[in-house]
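>>> Structure of the sequence below:
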Amino acid sequence: MSRGFVKEDDQEETPLVPPRADLPEGVTNYVTQNGMAELLAEKKAMIGEKSAIEASTEQEKRIAFNFMNAKIRLLEDRIASSKIVALDEQPKNEIRFGATVTLQIGKSTKILTYQIVGVDEADIAKSKISFISPIAKVLIGKKTGEKAILKRAKKDSIFEVMEINYLVSTRPSTYFKG
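All right, here's what the predicted structure looks like:
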């Protein structure tokens, strides 16, 4: 039967699901081992959240289930497209994906440390920047002592690479299978 013959009260709203972090078309979805563990933990948490859904009406419950299923599908697509980068195989003297980089900004004494990670791992509060961010793009390929220039509208930012590390987490991997 066509939707035109369904009572208005019986129609369910299609839940709007916020998109995941932007990954441009054609760009490989690189992740660190920790990033993959976080994605899998997020999936496990969502499945648990879905099974705990309580609603006052059957319609509210169906809408909540549809919303969670859509979020889980987006996450599963992201997981399926992920390519784990082994940090211990990266060149130790050059900035690449996964590097933790210590930078001096211009002539100031201000020092910043960032790790270059996947789009889902990026969190500036944790000093993790996406590999597709402008600053990561100018840093990739640089070596200790080299400078990277980030072109900005009013004034360019100059970063000197002070140190490069590839810290492999010692945290045990917790993978959810299913």
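>>> okay, CA-based contacts and neighbour counts for the rest of this
Will do.
>>> Wasn't Phe67 part of a helix?
Yes: secondary structure of Phe67 (DSSP: H, G, I helix; E, B strand; the rest coil): part of a helix.
>>> List the residues that contact Glu146.
Glu160, Val161 (C-alpha atoms under 8 Å, 6 or more residues apart in numbering).
>>> Could you give the number of residues near Gly109?
That one is not Gly; residue 109 is Thr. By the criterion of other C-alpha atoms under 10 Å, Thr109 has 8 neighbours.
>>> whoops, Ser133 was the one
The number of residues near Ser133, taken as other C-alpha under 10 Å, comes to 13.
>>> how near is it to Leu112?
Relative to Leu112, Ser133 is positioned 16 Å away (C-alpha to C-alpha, to the nearest Å).
>>> quick one: contacts for Ile124?
So Ile124 contacts nothing (C-alpha under 8 Å, 6+ apart).
>>> And the helices in this structure?
Using DSSP state H, the helices of the chain run over 33-51, 58-80, 134-139.
>>> which ones are touching the residue nearest to Tyr30 when sequence neighbours are not counted?
Residue nearest to Tyr30 in three dimensions, not counting chain neighbours: Lys83, with 4.9 Å by C-alpha to C-alpha, 6 or more residues apart in numbering. Counting by C-alpha under 8 Å, 6+ apart, Lys83 makes contact with Thr28, Asn29, Tyr30, Val31.
>>> structure for this one too, so we can compare:
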Amino acid sequence: MNKVPMTVGGFQSLKEELRWRQQEERPRIIEAISEARAHGDLSENAEYHAAKEQQSLNEGRVGELEDLIARAEVIDVSKLSGDRVKFGATVVIIDEDTEEKKRYQIVGDQEADVKSGRISISSPIARALIGKGVGDAIEVNAPGGARGYEIVDVSFG
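This is a model prediction of the structure:
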């Protein structure tokens, strides 16, 4: 059983989603199924079939969340330090072509959200950054072609 790295915040959000799906969403769906059943013939009851599909999707996600939580390797980023990029690091890079600065935190796959500056540890840019330090240049093979970046800052916490 391989561990899934994630930050404390990512672990908490998974636990909150699991709680919501089990304690709020599951009873709501069960109520919708009961209500749809009361309408009679189930073979042509669209509400019933839609509620059953919602139930299936919800239970599938509950199983997925339980698995992720069981395999979670929670890493407290505030306790990390160093001058090399590793999981949890916040990295500032400059695009060598456009001089544009970008700031990313390297997080677990489940927490990744590029819009808020969190990239997955398994993304091409994160893999290129791991083990590097300030002043190092990296090249990332992106869908639009190879891009060059220079690391200008590495911090934790």
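>>> For Asn93 of the first structure, which of the helices of the first structure is the nearest?
When those are compared by C-alpha to C-alpha, helix 134-139 sits nearest Asn93 of the first structure, at 12.6 Å.
>>> Mean per-residue distance, the closest one versus the second structure.
When the second structure is superposed, helix 134-139 of the first structure averages 0.3 Å from its matched positions, counting by mean C-alpha distance after the TM-score superposition for the first structure.
>>> and that helix, which residues are buried?
Ile135, Ala136, Val138, Leu139 (16 or more other C-alpha atoms under 10 Å).
>>> With distance to Lys151 of the first structure as extra columns, can I get the residues you listed in JSON lines?
As requested, the buried residues of helix 134-139 of the first structure are exported to JSON lines (distance: C-alpha to C-alpha, whole Å):
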{"residue": "Ile135", "distance to Lys151 of the first structure": "9"}
{"residue": "Ala136", "distance to Lys151 of the first structure": "13"}
{"residue": "Val138", "distance to Lys151 of the first structure": "9"}
{"residue": "Leu139", "distance to Lys151 of the first structure": "12"}
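>>> For Asn66 of the first structure, grab the count of nearby residues.
Under the neighbour criterion other C-alpha under 10 Å, Asn66 of the first structure is assigned a count of 18.
>>> same question but for Leu167 of the first structure, I mixed them up
Neighbours around Leu167 of the first structure, by other C-alpha under 10 Å: 12.
>>> Equivalent analysis for Tyr48 of the second structure, please.
For Tyr48 of the second structure, the number of neighbouring residues by other C-alpha under 10 Å comes to 22.
>>> how about it, what does it touch?
Tyr48 of the second structure makes contact with Ala32, Ile33, Ala36, Arg37, Leu42, according to C-alpha under 8 Å, 6+ apart.
>>> for the first structure, which residue is closest to the average position?
In the first structure, the residue lying closest to the centroid (C-alpha atoms, centre = their mean) is Asp120, at 0.8 Å.
>>> Could you give the residue range in the second structure aligned to stretch 72-88 of the first structure?
Aligned using TM-score structural alignment, stretch 72-88 of the first structure spans residues 62-78 in the second structure.
>>> Just to check, Tyr30 of the first structure is in contact with Ile116?
No: contact criterion C-alpha atoms under 8 Å: Tyr30 of the first structure and Ile116 do not qualify, at 10.5 Å.
>>> More neighbours: which of those two?
Ile116 (28 against 21).
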